[in-house]
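K.L.:
What follows is a protein structure lacking sequence information:
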């Protein structure tokens, strides 16, 4: 299972990449493997304010539908519209082209509540 060391993680299987004042968010390799073939993604609205741990998007596969949660409080600044026509990007490139949304974070200290790669590996191997 691929767990890049330079990212942060949530217990609900989202990954977070810091990009200045913003973060980019997607689902982990473990999550996409559990879902199997992703067939639809409901993206968040750009400009929406969100609370930490609030559902923001939905990823649907042939197997299940799964909510995607905001890892921290912030404002949606970008949604990956490429997923509308090609939701399978989440399966083929979950840490790259398969990202789901970007947030401008309200408080960078909130990132301290997220997991390191080592902690996330421990979680999925338990």
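P.N.:
Sure thing, it's come through. A quick note: this is a predicted structure, and the numbers were derived from the prediction, not measured.
K.L.:
okay, CA-based contacts and neighbour counts for the rest of this
P.N.:
Fine.
K.L.:
shouldn't residue 89 be in contact with residue 59?
P.N.:
No - using C-alpha atoms under 8 Å as the test, residue 89 is too far from residue 59 to be in contact (11.7 Å).
K.L.:
thought residue 15 was touching residue 23?
P.N.:
No - if you go by C-alpha under 8 Å, residue 15 and residue 23 don't touch, sitting 9.7 Å apart.
K.L.:
Look at those two and report which has more neighbours.
P.N.:
residue 15 (28 against 22; other C-alpha atoms under 10 Å).
K.L.:
so what does the helix or strand hosting that one touch, helix or strand wise?
P.N.:
Using DSSP states H and E, residue 15 falls within strand 14-19. Secondary-structure packing of strand 14-19 (3 or more C-alpha pairs under 8 Å, 6 or more residues apart in numbering; DSSP states H and E): strand 8-9, strand 22-27.
K.L.:
Comparison target below:
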């Protein structure tokens, strides 16, 4: 017989695998399984609890929809407010520009009228002959 060495005697370790625990079906009371034998109060309570759960679910859904609608409405209001502010600012700039143009036209008209008046005055006054001075 061959001599047994230490290496052969050591068992190889297998990686530990966790066994999955399967959920087993819990047997219900006969009232749930077979409504024919059910107590009326028990069945009413069962239906009432199911209805209340469904109502809570619907309420939660409606609340979520209302919340989302409110957020969207706030965003739209904010966007509209920004657009309105931008429009007002643009209107102010436009008014300032129009005022400047009006002022410029008025100044040009005044200058033109002044030049006409000056020309008329020059024309109306007989020009005095200037003395010619000769330097020798």
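P.N.:
Right, received. Where do you want to start? Worth saying up front: this structure is predicted, and the values here are computed from it rather than measured.
K.L.:
Just the TM-score for the two chains, thanks.
P.N.:
The TM-score (TM-score structural alignment, normalised by the length of structure 1) is 0.16; 37 aligned residues with a C-alpha RMSD of 5.1 Å.
K.L.:
Specify the angle between the strand holding residue 15 of structure 1 and strand 22-27 in degrees.
P.N.:
On the basis of axes from the mean of the first three to the mean of the last three C-alpha atoms, to 10 degrees, strand 14-19 of structure 1 is oriented at 160 degrees to strand 22-27.
K.L.:
just to confirm, which helix or strand has residue 58 of structure 1 in it?
P.N.:
Applying DSSP H and E, one finds residue 58 of structure 1 within strand 55-61.
K.L.:
Residue 122 of structure 1 too?
P.N.:
Going by DSSP H and E, residue 122 of structure 1 is in helix 117-125.
K.L.:
quick one: buried residues of that helix?
P.N.:
Applying a neighbour-count criterion of 16 or more other C-alpha atoms under 10 Å, one finds 117, 120, 121 buried in helix 117-125 of structure 1.
K.L.:
In a markdown table, list the residues you listed along with distance to residue 78 of structure 1.
P.N.:
Formatted as a markdown table, the buried residues of helix 117-125 of structure 1 follow (distance: C-alpha to C-alpha, whole Å):
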| residue | distance to residue 78 of structure 1 |
| --- | --- |
| 117 | 25 |
| 120 | 25 |
| 121 | 28 |
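K.L.:
residues near residue 31 of structure 2, how many?
P.N.:
14.
K.L.:
From residue 45 of structure 2, how far out is it?
P.N.:
As for residue 31 of structure 2, its distance to residue 45 of structure 2 is 12 Å (criterion: C-alpha to C-alpha, to the nearest Å).
K.L.:
which residues in structure 2 form helices?
P.N.:
Here structure 2 has its helices, by DSSP state H, at 6-9, 30-33, 40-124.
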